[in-house]
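K.L.:
After the sequence you'll find the predicted model.
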Amino acid sequence: MGLKKEQERWILPGLCVVGSLLLYVGLTFFLKGESEIVGNRLERGGYGDGSSVYEVEVDGLLEEPVDLTVEVEPRIYTEQEAERVFEEIMEGMEEKIRGKNPSLMEVREDLKLPSHWEDSGVRLLWYSENPEWISAAGKIEKTVEEPQNVQLQVHMSAGKYQAEYLIFLRLMPAIQTDEEALRSGLIKEIANREESDRSEPWMELPEIYEGRKLTYRKKEENLYAVIPILGVVMAVLLLSQEGAEQKKKEKLREKELLMDYAELVSKLMVLIGAGLTVRSAWERMVRDYESALDGKRIKRRVAYEEMRQTSFELANGIAESVAFREFGRRCGVQQYLKLSSLLEQNRRSGMKNLRAILTAEMEDAFEARKNLARTIGEEAGTKLLAPLFMMLGIVMVMIMVPAMMSMG
């Protein structure tokens, strides 16, 4: 068993070695034919290509093969070949350079002037005889109002052979719509009048053009148009700020209700445990709150203000179940909704274990209050991070700047 496992262990490595040897032998014999130089010839690169470098082995010079590096320059034209290729290039030049123009006699858009002619090795250098109209790159410098004849010169080079040719073009005015033609014609008419009336104190604009009666008024930029826009922007900002303030107040109100909930349930449970009814305990808590408020020992609290409202409703004859339900709805917090539901249920069916339920609710409320206090503390700490980082940055600048200046 051990011998068999040892044999299996060497199978895969052995296959790798044998496979690599077979691949080497096969590639060597396969590529050997390609490495031979047929007829003692080395192929040159095409016209305009770079030189080719061959690593060759010479047999027969010495007893051992001799390694040589042979650099072969690309093919070059004879004088007759260069003249012929220059003529062929000129025959196809218009099609090559006209771009989107129908012909070189109707040029309205930029030309495409190549720097070399493909597959020929011929380099092209361009010059403009009329650079104020068209550049050496084929870019139209300005729009013409009348047909304008211009010339481009192209310098061709193929090795040591060179030639120069002139190419004749005609720049044409841009094709205009009827509206554009009227506008450009009026501009031209006004320019002519301005040129001829320079000795006069006034320049008269044409009253009639192409059979159309014209009137003029000075165009002024209305700076006041931005005022309504600013008003709308300010209104949106005020509304958004008002909404943000409202949300902030609601969040603070909710936090205050949650912070007071545990104390409120605790007092209510103690008074009910002392033998008071729910309504009597409620009214007692309201009186204590009003007394502390009158004595300026505390500030107004949302939860107790809602209890005052409920006590007022009870005094005006509203049923306890309805008054307690409305109390929870006005507070709008889940814990108060649960408390109002317990009190309403106690009023309707009489819950014998109300005190035990309130005790459990009080314990949960104190735990929630601790979590809320922790969250508030974390938020306050987060708000302090920005000033702390700013102070740290200032201190680092105060330390590093003098140090860097002294090093400089």
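P.N.:
Nice, thanks for sending it over. Numbering: from 1, shown residues only.
K.L.:
alpha carbons only for contacts and neighbour counts from here, please
P.N.:
Will do.
K.L.:
And the helices in the stretch 1-150 of the chain?
P.N.:
2-35, 79-91, 93-97 (DSSP state H, counting those that start in this stretch).
K.L.:
Looking at the ones you listed, spot the one closest to Ile298.
P.N.:
Closest approach to Ile298 among the helices of the stretch 1-150 of the chain (Cα to Cα): helix 2-35, 87.6 Å.
K.L.:
Distance from the closest one to the middle of the chain?
P.N.:
Relative to the centre of its chain, helix 2-35 is centred 55 Å away, using Cα atoms, centre = their mean, to the nearest Å.
K.L.:
Equivalent analysis for stretch 391-405, please.
P.N.:
35 Å.
K.L.:
ditto for stretch 375-387
P.N.:
Distance, stretch centre to chain centre, for stretch 375-387: 32 Å (Cα atoms, centre = their mean).
K.L.:
Next: stretch 108-126.
P.N.:
With Cα atoms, centre = their mean as the basis, stretch 108-126 stands 39 Å off its chain's centre.
K.L.:
Tell me the buried residues in it?
P.N.:
By neighbour count, with 16 or more other Cα atoms under 10 Å as the criterion, the buried positions of stretch 108-126 are 108-111, 113-114, 120-126.
K.L.:
and the comparison structure, right after this:
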Amino acid sequence: MREKSRRGRLNEYGKEYGKYAACVLSGFALYGLSEAAGEIGDPVRDRVLVRNEYGGGDRQYELLVEGLENGKEQVEVTVPERKMSDAEVRKELPGIVEYLEGEILGKNSSLSKVQSDLNLTRTIAKYGLSVEWESEAPETVSDMGLIGSEVPESGKTVTLRAGLMNGSSVTWVEIPVTVFPEAETLGETFAVFLGKLAEKDLETGQVVLPETFDGRTLHYRSADGGGNGGLIFLGIAAALCLFLKEKSDAKEAKKQWEDRMILDYPELLLNFVVLTGAGYPVRQAWKKQVMDAESKNTVLLHPVYREMRTALNQMETGTPEIRAYGEFGRRIGLGCYIKFASLLGNSVSTGGKDLRRLLEEEMETAFRQRKELALRKGEEASTKLLIPMFLMLGVVMVMVVAPAFLSL
């Protein structure tokens, strides 16, 4: 029985963990196959390093050498690419010349009409060759491909000699190019014309610009006037900053208003507890608080009384009392005032039952919120004081360190 139970557990383990074991064994098998394939196809084991064909670039090898003084050592070696033989250069010469003619064009469209500097490359990577240049007329086309300034209008043909070097020998080829003066744009031609115009009539105090040139009507303005466009972006930036400032000011004003409402909340509850305890109905207690605040001119300092005045006006113009309390809480939008409005509305519905007890419980919560707000305000004030403290610290450090540097 035990043997049967043991075999059952082994079968369960085999089903659960067998797939993981299969993955591990597959990894070992693949490793063994790759190592075997590497041994078979690795020319380094036969002491052979294979070069890349010409145009393929140098080849990097990382060798693991055994038999040196420290056992196995890793050695890196760079094997240059294979160079073309002289026979291969002669065989591929037409293709090499055609490829080289395309490489040296630069910004020109054809070697039969060269008007800008040539790109006389020093290497032909595709064939693994180096190139040396010689010009039969360096004053027209230099060995670096630069076009001279004295080129006749009719053009001049110059033969460039290119020496193709494969490392052991040089094969010379000739490439004819026809050079013309650099073509001037209409703007460059006009600039030369203006320069000549400005040199005339030096005794006069003005230079009159032409209205037309080459059959085109011209209009002028100072080029430095374009810098005024930055004023547009300055205006956009100012509008954006003003918008962000207004948003920030509105957010800060709302925060201060909410903080003021939270500070007023405990006093409002306390007055309600006192007045309702003295026998005032809810509406009369509400009205008395509003009238007292207005008589003492504290409405501006305590915004809650402005909202209470709005609710009182609604009740006096026919709005149901419960609805006026509910809108009062929604206008303020703070959770504590919404709850207060709900307590007053329920009190009106139930005839004031348990209102005093509920207000006293809410008053404890209100005083706790007021205390937390005062602590938060104190922390914010201490944080703001850090900036002048650091500034004063910097001034003190300068006063202490400056004499030491001056005495050096």
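P.N.:
Yep, it's here. What you are looking at is a predicted structure, and each value in this text was computed from that prediction instead of being measured.
K.L.:
care to give me the TM-score?
P.N.:
The pair, once superposed, lands on a TM-score of 0.61 when counted by TM-score structural alignment, normalised by the length of the first structure; 367 aligned residues with a Cα RMSD of 5.8 Å.
K.L.:
Just the buried residues of stretch 108-126 of the first structure: which are in strands?
P.N.:
Assigned to strands by DSSP state E, the following of those qualify: 122-126.
K.L.:
ranges for the strands of the stretch 101-250 of the first structure?
P.N.:
With DSSP state E, counting those that start in this stretch as the criterion, the stretch 101-250 of the first structure has strands at 116-117, 122-128, 148-158, 161-171, 208-209, 212-213.
K.L.:
how many neighbours does Gly408 of the first structure have?
P.N.:
Under the neighbour criterion other Cα atoms under 10 Å, Gly408 of the first structure is assigned a count of 6.
K.L.:
Equivalent analysis for Ile190 of the first structure, please.
P.N.:
16.
K.L.:
One more: Leu358 of the first structure?
P.N.:
There are 20 residues near Leu358 of the first structure, going by other Cα under 10 Å.
K.L.:
Can you tell me how far Arg347 of the first structure is from Leu276 of the first structure?
P.N.:
Distance, Arg347 of the first structure to Leu276 of the first structure, by Cα to Cα, to the nearest Å: 14 Å.
K.L.:
same question, Met203 of the first structure
P.N.:
According to Cα to Cα, Met203 of the first structure stands 102 Å off from Leu276 of the first structure.
K.L.:
Leu258 of the first structure now?
P.N.:
25 Å.
K.L.:
rewinding a little: any chance of the helices of the stretch 1-150 of the first structure in JSON lines with distance to Gln153 of the first structure and mean neighbour count as columns?
P.N.:
JSON lines is the format used below for those (distance: least, Cα to Cα, whole Å; neighbours: other Cα atoms under 10 Å):
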{"stretch": "helix 2-35", "distance to Gln153 of the first structure": "48", "mean neighbour count": "10"}
{"stretch": "helix 79-91", "distance to Gln153 of the first structure": "12", "mean neighbour count": "14"}
{"stretch": "helix 93-97", "distance to Gln153 of the first structure": "12", "mean neighbour count": "15"}
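K.L.:
between Leu258 and Leu276 of the first structure, which one's more packed in?
P.N.:
Neighbours per residue (other Cα under 10 Å) separate Leu258 of the first structure from Leu276, with Leu258 holding more: 21 against 15.
K.L.:
quick one: what's aligned to that one in the second structure?
P.N.:
Using TM-score structural alignment, the equivalent of Leu258 of the first structure in the second structure is Ile262.
K.L.:
Mean per-residue distance, the helix or strand in which that match is found versus the first structure.
P.N.:
For Ile262 of the second structure, the element it lies in under DSSP states H and E is helix 230-277. Superposed on the first structure, helix 230-277 of the second structure shows a mean distance to its aligned partners of 2.7 Å (mean Cα distance after the TM-score superposition for the first structure).
K.L.:
Stretch 339-350 of the second structure now?
P.N.:
Compared with the first structure, stretch 339-350 of the second structure is 2.6 Å away on average (mean Cα distance after the TM-score superposition for the first structure).
K.L.:
which parts of that stretch are buried?
P.N.:
For stretch 339-350 of the second structure, the buried set under the neighbour-count rule, 16+ other Cα under 10 Å, comprises 340-345, 347-348.
K.L.:
now swap in stretch 256-273 of the first structure and tell me
P.N.:
Those would be 257-262, 264-269, 271-272, for stretch 256-273 of the first structure by 16+ other Cα under 10 Å.
K.L.:
Reformat those as a markdown table; add distance to Gly48 of the first structure.
P.N.:
As requested, these are exported to a markdown table (distance: Cα to Cα, whole Å):
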| residue | distance to Gly48 of the first structure |
| --- | --- |
| Leu257 | 88 |
| Leu258 | 87 |
| Met259 | 88 |
| Asp260 | 91 |
| Tyr261 | 91 |
| Ala262 | 93 |
| Leu264 | 97 |
| Val265 | 97 |
| Ser266 | 99 |
| Lys267 | 101 |
| Leu268 | 102 |
| Met269 | 102 |
| Leu271 | 107 |
| Ile272 | 107 |
